[in-house]
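*Asks:* Predicted coordinates and the sequence they were generated for:
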Amino acid sequence: MAGAKHTTTMNVPLEALWEVITNYEEYPEFVEGLQSLTVTKVDGKHTYADYVVSMFGKKIKYSVKHTETPKKGLKWTMTEGEFFKSNDGSWELAADGDDAVEATYSVDVGFPLLVPKSVVNTLTGTQLPKMMKAFEDRAKAKAQKPAKAKAKKAPAKEAAAPAKKATKGTKK
């Protein structure tokens, strides 16, 4: 079994990061190597999903059961798969003020063969921090969207109001 764990402080509000972590079907938009993800069932705090990843030059399919503890973290366990023996992990989250989160991502993957130490080192040293940065960047973008949307909508409403008055005036 190959395991990896990484902890970092993300400069995003906890709510924004939680939204990104639990919006599983958007993962393929920003998680490198993830070709598709389909949520198959939601049952209370459990979400079941089918993943297709590109790894070692292969397309690998597996299914996962996510168990959520809102705004504190989530755990997952593989329920079936065609390559991995197992795939279990977690996100642990702790607010660090209003706009920061201490996030810990852990994963243990059972491979059908011995995995070279260089592959594990690449996972822990490069890929894991890169993947966590992708989640942080996505959460930052989500946190900023409402402010940008309001700023763009305000002038449009003002411009639309005079047009309505002009239309009414020409009908008389």
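*Replies:* Received the coordinates, thanks.
*Asks:* Please make it C-alpha for all contacts and neighbour counts, starting now.
*Replies:* OK.
*Asks:* isn't residue 41 right up against residue 63?
*Replies:* No - using Cα atoms under 8 Å, residue 41 is not in contact with residue 63, being 11.2 Å away.
*Asks:* So for these two, which residue has more residues nearby?
*Replies:* Each of residue 41 and residue 63 has its neighbours counted (other Cα atoms under 10 Å); residue 63 has more, 21 against 12.
*Asks:* Give me the spatial nearest neighbour of that one, chain neighbours excluded.
*Replies:* Using Cα to Cα, 6 or more residues apart in numbering and skipping the chain neighbours, the partner closest in space to residue 63 is residue 50 (4.3 Å).
*Asks:* and if you look at residue 92?
*Replies:* Spatial nearest neighbour of residue 92, excluding adjacent residues (Cα to Cα, 6+ apart): residue 73 at 4.4 Å.
*Asks:* Quick check: the one you found touching residue 93?
*Replies:* Yes - taking contacts as Cα under 8 Å, residue 73 lies within contact range of residue 93: 5.4 Å.
*Asks:* Pick out whichever of these two has more residues nearby.
*Replies:* Neighbours per residue (other Cα under 10 Å) separate residue 73 from residue 93, with residue 93 holding more: 22 against 19.
*Asks:* and that one, that's in a helix?
*Replies:* No - counting by DSSP: H, G, I helix; E, B strand; the rest coil, residue 93 is not found in a helix; it is strand.
*Asks:* Give the helix, strand or coil label for the most centrally placed residue in the chain.
*Replies:* In the chain, the residue lying closest to the centroid (Cα atoms, centre = their mean) is residue 21, at 3.7 Å. Assigned by three-state DSSP, the conformation of residue 21 is helix.
*Asks:* this is the comparison structure:
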Amino acid sequence: MYSATKEFRDAEVDPQRLLDVVYDVEDYPEFVKGVRSVTVQNRGEHDLVARFEAGVGGMTFDYTLFVERTETEVRWRRIKGSFRASEGSMVFLGEGKFRYRNAMDPGFAVPGFAVQFVLERSLPRLIKEFRRRARERATEASS
């Protein structure tokens, strides 16, 4: 499996708000580039199962993730769909520091360096999208 990890600091965003944004997958089509639709199929107290339809490079992918939320982490893993395997997490490490990790095995013929490149390139964009959304929610909450 190929993976990419990035640590970052954000003292301006409440950690719980940022983790909530990551966990609220049904909102992704509004702000995450490439995500076309998300349908939550099952929701528990601290977990959910959601079907995603996303497009990358002219290709459409359909996959289902199991997503869990704790006080300090949101983690996900593929349970069916387009990829052989996919998993990741956003972890609050304390003092405004976070670690975001995404890993995948596409399950079809593609050069490993290309998969690694896409993962490494997408992390900064995804982090930026999540942080922007968390700031928007903070602004909405204060008005």
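*Replies:* Now that the structure is in, tell me what you want to look at. Predicted model, so just to flag it, every value in this text is computed and none were measured.
*Asks:* where does the TM-score land?
*Replies:* The TM-score (TM-score structural alignment, normalised by the length of the second structure) is 0.89; 141 aligned residues with a Cα RMSD of 1.6 Å.
*Asks:* Contact partners for the residue nearest to the centre of the first structure?
*Replies:* residue 135 (Cα atoms under 8 Å, 6 or more residues apart in numbering).
*Asks:* For residue 158 of the first structure, see how far away residue 39 of the first structure is.
*Replies:* Note on residue 39 of the first structure: its distance to residue 158 of the first structure, by Cα to Cα, to the nearest Å, is 41 Å.
*Asks:* Looking at these two now, which is surrounded by more residues?
*Replies:* Using other Cα under 10 Å as the criterion, residue 39 of the first structure and residue 158 rank with residue 39 on top: 16 against 10.
*Asks:* unless I'm mixing things up, that one is touching residue 46, no?
*Replies:* No - the pair residue 39 of the first structure / residue 46 is not scored as a contact, 10.8 Å apart, by Cα under 8 Å.
*Asks:* and the counterpart of residue 127 of the second structure in the first structure, how far is that from residue 105 of the first structure?
*Replies:* When the first structure is aligned by TM-score structural alignment, the residue opposite residue 127 of the second structure is residue 132. In this view, residue 132 of the first structure and residue 105 of the first structure are 8 Å apart by Cα to Cα.
*Asks:* same thing with residue 44 of the first structure?
*Replies:* According to Cα to Cα, residue 44 of the first structure and residue 105 of the first structure sit 23 Å apart.
*Asks:* likewise residue 77 of the first structure?
*Replies:* Relative to residue 105 of the first structure, residue 77 of the first structure is positioned 14 Å away (Cα to Cα).
*Asks:* cool, and residue 78 of the first structure?
*Replies:* Separation of residue 78 of the first structure from residue 105 of the first structure (Cα to Cα): 16 Å.
*Asks:* same question, residue 17 of the first structure
*Replies:* Distance, residue 17 of the first structure to residue 105 of the first structure, using Cα to Cα: 13 Å.
*Asks:* next one: residue 25 of the first structure
*Replies:* Distance from residue 25 of the first structure to residue 105 of the first structure, by Cα to Cα: 19 Å.
*Asks:* who has more neighbours, these two?
*Replies:* Using other Cα under 10 Å as the criterion, residue 25 of the first structure and residue 105 rank with residue 105 on top: 21 against 16.
*Asks:* which position in the second structure aligns with the more buried one?
*Replies:* Using TM-score structural alignment, the partner of residue 105 of the first structure in the second structure is residue 100.
*Asks:* Where do the strands of the second structure begin and end?
*Replies:* For the second structure, applying DSSP state E gives strands covering 2-9, 35-43, 47-56, 59-69, 73-81, 85-94, 97-105.
*Asks:* nearest to residue 135 of the second structure, of the ones you listed?
*Replies:* strand 2-9 (14.1 Å; Cα to Cα).
*Asks:* sorry, back to before: now the nearest residue to the match of residue 105 of the first structure once chain neighbours are set aside: how far from residue 113 of the second structure?
*Replies:* Nearest residue to residue 100 of the second structure, sequence neighbours excluded (Cα to Cα, 6+ apart): residue 90, at 4.5 Å. Counting by Cα to Cα, the gap from residue 90 of the second structure to residue 113 of the second structure is 24 Å.
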